[in-house]
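A.B. asks: Here is a sequence together with a model predicted from it:
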Amino acid sequence: MPRIAIGGFLHETNTFAPSKATYEDFLHGGGSGRLLKGEEILTQMADVNSAISGAIRHGTEHGWELVPTLFAATSPSAHVTADAFERIGGDLVERIAAALPLDGVILDLHGAMVTEHLDDGEGELLARLRDLIGPDVPVVVCLDLHANVTAKMFDMADVLESYRTYPHVDMAETGLRGARALEAMLDGTRPEKAMRVAPYLSAIAWQCTFAEPARGLYALLEDLAGDTREMSFNMGFPAADFPECQMTVLAYGPDADSAADRMLAAVTDAEPAFAGKVWTPEDGVAEAMRLAALPETKGPVVIADTQDNPGAGADSNTTGMIRAMVAAGAKGAIGNLYDPATAKAAHEAGEGATLDIAIGGQSGIPGDSPFRASFTVEKLSDGNFTASGPYYRGKHMAMGPSACLRLGALRIVVVSAKAQMADRDMFRQVGIVPEDEPILIVKSSVHFRADFEPIAGALLTCAAPGPMAVDPALLPFTRLRPGLRIGATGPAFAPDTKETQDAGH
C-alpha cells in the first residue's frame, strides 16, 4: 500500500492589488472554506471541484494510504504576508516531514504566490520540502492554469500538472491526472521533462477556453499529451511584478522536448488573437439595455466588471458599474459588493428599512469612490450556502452577513467576505432570481461564464476603475524579464523605459 502525503496551500498574488493576504485570511478562507488540518481534509475536500479532491478519489480507489497534512486557501489579493507564508508553509512541510517514510507527495498549489519576502512562494516551499524528504521521493504538484511557473518549481517537482479549462471546471480532474502521474513513478522511474517560456503575457479576460484562441490551443495540448505524456500550458497570471511572470509550456514523457517545442510554436503564433472588445461602463450599460430590449435576446445580458474581479486580487468594492446603471436608469442586479460595514448596517436596520449610506469605494482606487444613496433593504441572509454551479461545485460558501439593497430598478448584493461572483447561488442567497433580471453585472472576468453563460442572452466586458487592469500594459511594471511583451502584441518590457505603463496607469 503506497504511503502518500497530500496537502495544499493556494494563493494567486496580484502585486498591484490594494490589500495583502494575512494568516487570518487563510484561517477563514475568504468565503470559500477555512484552513483544514489532518483528517478534516478527507472529509471536507473529498467531493468538491478542487485538485486535492481528485487526488483523494484516486488514492482511495487505488488503495493508497493517504496522509492528509494541511490545506489552506484564500481569495487572490496582494502579497501573502511573510508571517502567513512561514506559519502555513512551515506547518505544511513539517507535517510532511513528520509523516516520513513516504512513497510520494501530491500537493495542490496555485503557482502564482508572491510573498512579502519571496518572489516565488511555491518554488521556495518545494525547495524546503526537497531538503527534508530528499531527491528520491516523487513529488507531483497540481497547479492553476494561471500559474507563473518558475525554474525552481520545475526543478523541484517531478511533474507539474495544470488545469486545462478557464473557467476552471476541471480542477478535480487535474488532481486525478496528477495522481495517475504519481502512480506511474512509484516504481522509481522519472519521466523526461521539458519547459518552454512564451515571449508575451496575455490578458486574463481573453483566456477563456470556451473561445479562441485558448480553445484551439488546449485541443492541441490534449492531442500532444495523448496517452503517453503529461502536458500543461500555463497562461500565467499577468499582474505579478517579478522576472518570472510568464506563460509556460510543460511536457513530461517520451520526446518531451519536441512536444514542448510544438506547443510553444502554436502559443507564439496565437499571440494576436488574445484580444477582445472592452466597453466603458456607460457604453456597456447602454449596449446591454439595447440588447435586453430585443425580442431575440433570450436571458439576461451579463456584464463582466473585469477590473474589480476579486478572483484576480481586487477588493470587489468599486462603484463604477453601480453609477453607470443608476445614471442610465437601468434595471438589473450587481454582485458581489464586498462591504462588511454596509452589510452590518443593513442587518441592524432590518428588511424593509430605508438605509441612507455610502457603499463601496473603500480601496481608494483612482477614479473610484463610495456611492451614497437611500437604499431599501430588500432581503437579508447569513451568507451560508452550498454552491451548485460548475466552478465552485459542492463548496460551502461562507459570505458572512449579506444583503440585497434596492435602489430604484437596481439590486445590489452586499457581502461580508470576498469571493468571485461565479455562481448563480450568490444572487439567490439574497433573494435575487438571476434568470429574471434583464442585466446582470458580475465582479469576475471569466469564471462566471461556467454558470452564467448557459442563461445569458449576451456577454459584455466593461472596464470601470479597478486594480486589475484589463490590459497588462497598463500596469506599472518595474521587474519583468527584459524583452517580454506586455500583453498580446504589446510593448516589450525594458527596465529603464516605463513610459507606456506609466501613461496608462
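C.D. replies: Thanks, I have the structure now.
A.B. asks: alpha carbons only for contacts and neighbour counts from here, please
C.D. replies: Noted.
A.B. asks: got the residue ranges for the strands in the stretch 351-500 of the chain?
C.D. replies: 354-359, 371-381, 384-386, 396-398, 402-407, 410-415, 439-442, 458-462 (DSSP state E, counting those that start in this stretch).
A.B. asks: so can I have TSV of those showing mean neighbour count and distance to residue 107?
C.D. replies: Formatted as TSV, these follow (neighbours: other Cα atoms under 10 Å; distance: least, Cα to Cα, whole Å):
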stretch	mean neighbour count	distance to residue 107
strand 354-359	16	40
strand 371-381	19	35
strand 384-386	17	25
strand 396-398	21	22
strand 402-407	26	34
strand 410-415	26	31
strand 439-442	27	31
strand 458-462	20	34
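A.B. asks: Quick one: closest of those strands to residue 319.
C.D. replies: Of all these, it is strand 371-381 that lies closest to residue 319, at 6.5 Å by Cα to Cα.
A.B. asks: now what about that closest one, what contacts it?
C.D. replies: By Cα atoms under 8 Å, 6 or more residues apart in numbering, the surrounding residues in contact with strand 371-381 are 319, 323, 346-347, 349-361, 401-407, 429-431.
A.B. asks: ok, residue 23 touching residue 82?
C.D. replies: No. Applying Cα atoms under 8 Å, one finds residue 23 not in contact with residue 82, separated by 9.2 Å.
A.B. asks: Counting neighbours, go ahead and name the busier of those two.
C.D. replies: residue 23 (21 against 16; other Cα atoms under 10 Å).
A.B. asks: quick one: the more buried one from residue 87, how far?
C.D. replies: Remark: distance between residue 23 and residue 87 (Cα to Cα, to the nearest Å) = 8 Å.
A.B. asks: So which residues of the stretch 151-300 of the chain form helices?
C.D. replies: 151-156, 171-185, 214-225, 256-269, 281-293 (DSSP state H, counting those that start in this stretch).
A.B. asks: for the stretch 401-505 of the chain, same thing?
C.D. replies: Using DSSP H, counting those that start in this stretch, helices in the stretch 401-505 of the chain cover 425-428, 449-452, 499-504.
A.B. asks: How about the stretch 1-150 of the chain?
C.D. replies: 23-28, 40-44, 51-61, 82-98, 121-133.
A.B. asks: put this beside the first:
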Amino acid sequence: MTAAPPVAVGSIFTECNHLGGTPTDLECFARQELTRGPQIFENPSGAVAGMLEVLRERRYGVAPLLVASACPGGPVTADCYRVLKSELLDRLTAAVPVGGVLLALHGSAAVEGLGDLEGDLLQSVRARVGPGVPVVATLDLHAHVTESMVRSADALVAWETYPHRDALTTGRRGARLLLDTVEGKIRPAMALAKVPVLVSGVHGHTEGPGPFADVMRFAKSLEGEGGVVSTSAFLVHPYLDLPDMGGGGLVVTDGDPDTAVALATEIARRYWERRFDLDPPIHSPAEAIARGLAVDGGPVLLVETADCCGGGAAGDSVHALRALLDAKVGVPTLVPVVDPEAAARCHRAGVGQEVTLTLGFRLDPRWGQPLTVTGRVARLSGGTFRYTGGIWSGQDGDMGPSAVLSVGGVHVLVTTHATYDWADEQFQSVGLHARDAKFVVVKNPMNYRLAYAGVSRAAFVLDTPGPTPAVMRKVAYRNLARPYYPADRDIPGLVPRVHTNSPR
C-alpha cells in the first residue's frame, strides 16, 4: 500500500501594531523562536506542538517547513518577511506533493508596505499546492481575519481562551480537521461574518461573566450540531490600521455553506450587541494611586494597558512611574520599563551603586517625555527567564541585560528588550514578588488577571497615552473607514460583512 503524502507544517507568528512600537525584524524572531526544517521537532510549543502530536498519533509523515515567532511589535520589516516567506515556501515547494498544509498563524501580523501578512502567506501557499490540497491554519482570537485568508484556506480554527491557555489544543483541533478533510470524512465550508467593533482586550476574557465570554460560549455551543465542525469568535486586535477591521464569528460546516453563513452572522450580531459592555472604566494615574492607597493591603494593580508589549507597544512608558514618584507613595512598588540605554548604564555602574539617569520613551518617544531619576542599582541580570504557560510555555524569554533600580521604595525593572507578559515571570526572575508590594504596574490588558489571581486586592485600568490604549475613542485611524464603533456608537441598518471560501 502506498504511504500517504506528508503534511507540511509551518508557522510565521507575531502580532503587529500600526500605532506605535518598534519594527519587527529578523532579530526579533531569532531572539524568541526561529527553527528551520527538522529543527521544528526539537522543542515545539503552542499550536505547532499540538499539530505534531496529532500527526504522530495518526501516523502521518511531516514535511517540516519553518517555525518563526516573535514578541508583538511594530509591522514586520519587508526584508524580514521576504526572508521568512521565501524560506517557508521554498521548503514547501521541495516537499510537494503534500497531503495537506498546517500553518500556525496569529492573524494580526502586518508587513511594511503590504499589510495583511497572513492573507498574503496563505494565498502564496495555495498557489504552491493548488486548489485540491487542504490548507488549515490556526489563529489567535484577536485575528484580523480578511477575505484573502478565508478564500485561501479550507478552514481557519481560532483559540478559544483569553488569557490564552489553549494554543496546544487548538493546534490539535486544526490538525484533526485537516486530516478528516484529507481522509474525505468532511468537506469544509467556511463563512466569516464580522462587524466594525474596535475595543481593547480588557473585557475580552472568555471565562466567567463578561460580554465576550458570552459571545464565545454561544459560538462554542453551536459546535457538533447540524454538521457544524468548528466555530470561532474574534475580538480583533484594534491596534492595526487596515481596511475592513472588526470582530465577529467564523463557522466551518461539513459541506453546508448556507448554515455556515447563518451561524457566523448570528455570532457577529451578538458581538455587536455587546459593544458598549466591552469598553472598561479608566482612571488617571493620580486617581488610581489615590484610590489604591485607600485599599487595605496589596498588591494593588495599576494596569498601564497603553504600553502593552503583548500588543506591540515598546514597553518604555514611564507615565505610571512618574505619577507614583509625584505622589511620593513611599511604599514598596514594582514597575517595568524597557530602556536599553538605562539598563546598560546600570550594568556599567554595578550593584549597590547610585546612578542618575533618564528613563523611558527612548524607543517610541511619540507618547511622552523621559523621566530623570536617581536610584540604587539593586540587582543585575542577563535577562533570561522561563515562561510558565501561555503561547511559549516552557520556552525561555529574553529581556536582554536587565537591572533592578530602586528609587526609594519603587523598584524599577529596567530591561533591554520588550517581552510578552504571560504571568509575572520577569519580576520573579530578578527576585521581585508582588506579595511584597503595595502597587504593581502591569502592562497587559488581560493576563494580569491570571498572574495575580488570588493575590491582588484591587486593579485600576489607567488612562495614559500609548499605542495600546484601553479604549479606542481617541484613535484616529487612517485606513479604517467609518462607520465603526466607538467612533460611531450606532450604525443604522448595519449588516455583518460576510466572506466565504466557496467556491474557490
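C.D. replies: Looks like it arrived, so ask away. Because the structure is predicted, anything quoted here is derived from the model rather than measured.
A.B. asks: Overlay the chains and give the TM-score.
C.D. replies: Superposed pair, TM-score by TM-score structural alignment, normalised by the length of structure 2: 0.90. Supporting alignment: 480 aligned residues with a Cα RMSD of 2.0 Å.
A.B. asks: Deepest in the core, which of the helices of the stretch 151-300 of structure 1 is it.
C.D. replies: helix 171-185 (a mean of 23; mean count of other Cα atoms under 10 Å).
A.B. asks: what residues does that one touch?
C.D. replies: 48-55, 57-59, 104, 106, 108, 138-142, 159-164, 230.
A.B. asks: corresponding residues in structure 2 for it?
C.D. replies: Aligned by TM-score structural alignment, helix 171-185 of structure 1 corresponds to residues 167-181 of structure 2.
A.B. asks: Please apply the same query to stretch 272-281 of structure 1.
C.D. replies: Using TM-score structural alignment, stretch 272-281 of structure 1 pairs with 276-285 in structure 2.
A.B. asks: do the same with stretch 105-119 of structure 1
C.D. replies: Residue span in structure 2 matched to stretch 105-119 of structure 1, by TM-score structural alignment: 101-115.
A.B. asks: who's in contact with stretch 342-362 of structure 2?
C.D. replies: 316-318, 337-339, 367-380, 401-403, 405, 414-416.
A.B. asks: Just give me how far it sits from the chain centre.
C.D. replies: How far stretch 342-362 of structure 2 lies from its chain's middle: 30 Å, per Cα atoms, centre = their mean, to the nearest Å.
A.B. asks: Can you measure across it, start residue to end residue?
C.D. replies: 9 Å.
A.B. asks: same check, this time on stretch 127-145 of structure 2
C.D. replies: 19 Å.
A.B. asks: what stretch of structure 1 lies opposite that stretch in the alignment?
C.D. replies: Going by TM-score structural alignment, stretch 127-145 of structure 2 lines up with residues 131-149 of structure 1.
A.B. asks: Can you add distance to residue 422 of structure 1 and give the helices of the stretch 151-300 of structure 1 back as CSV?
C.D. replies: Shown next, in CSV, are the helices of the stretch 151-300 of structure 1 (distance: least, Cα to Cα, whole Å):
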stretch, distance to residue 422 of structure 1
helix 151-156, 29
helix 171-185, 15
helix 214-225, 20
helix 256-269, 27
helix 281-293, 19
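A.B. asks: Can you say which of the ones you listed is nearest to residue 392 of structure 1?
C.D. replies: helix 171-185 (10.1 Å).
A.B. asks: between that closest one and helix 51-61, what angle do the directions make?
C.D. replies: Put simply, helix 171-185 of structure 1 runs at 50 degrees to helix 51-61, going by axes from the mean of the first three to the mean of the last three Cα atoms, to 10 degrees.
A.B. asks: distance between helix 171-185 of structure 1 and the chain's centre?
C.D. replies: So, by Cα atoms, centre = their mean, the centroid of helix 171-185 of structure 1 is 21 Å from its chain's centroid.
A.B. asks: Have a look at how far, on average, it is from structure 2.
C.D. replies: Taken over the aligned residues, the distance from helix 171-185 of structure 1 to structure 2 averages 1.0 Å (mean Cα distance after the TM-score superposition for structure 1).
A.B. asks: end-to-end on the match of stretch 105-119 of structure 1?
C.D. replies: Using Cα to Cα, the two ends of stretch 101-115 of structure 2 sit 23 Å apart.
A.B. asks: And that stretch, what's buried?
C.D. replies: 101-112, 115 (16 or more other Cα atoms under 10 Å).
A.B. asks: List just the nearest of these to residue 306 of structure 2.
C.D. replies: residue 108 (17.9 Å).
A.B. asks: ok, the closest one touching residue 146?
C.D. replies: No. Residue 108 of structure 2 lies out of contact with residue 146 (Cα under 8 Å); the separation is 9.8 Å.
A.B. asks: and for these two, which residues touch both?
C.D. replies: residue 116.
A.B. asks: Now flag whichever of the buried residues of stretch 101-115 of structure 2 is closest to residue 287 of structure 2.
C.D. replies: Nearest to residue 287 of structure 2 among those, with distances taken as Cα to Cα, is residue 108, at 33.6 Å.
A.B. asks: Now do the contacts for that closest one.
C.D. replies: 14-16, 116-118, 142-145, 236-237, 240.
A.B. asks: Could you dump those into TSV and include distance to residue 184 of structure 2 and neighbour count?
C.D. replies: Output for the contacts of residue 108 of structure 2, formatted as TSV (distance: Cα to Cα, whole Å; neighbours: other Cα atoms under 10 Å):
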residue	distance to residue 184 of structure 2	neighbour count
14	32	28
15	34	28
16	37	33
116	31	22
117	30	26
118	26	28
142	31	24
143	28	25
144	30	30
145	26	31
236	32	26
237	35	27
240	38	29
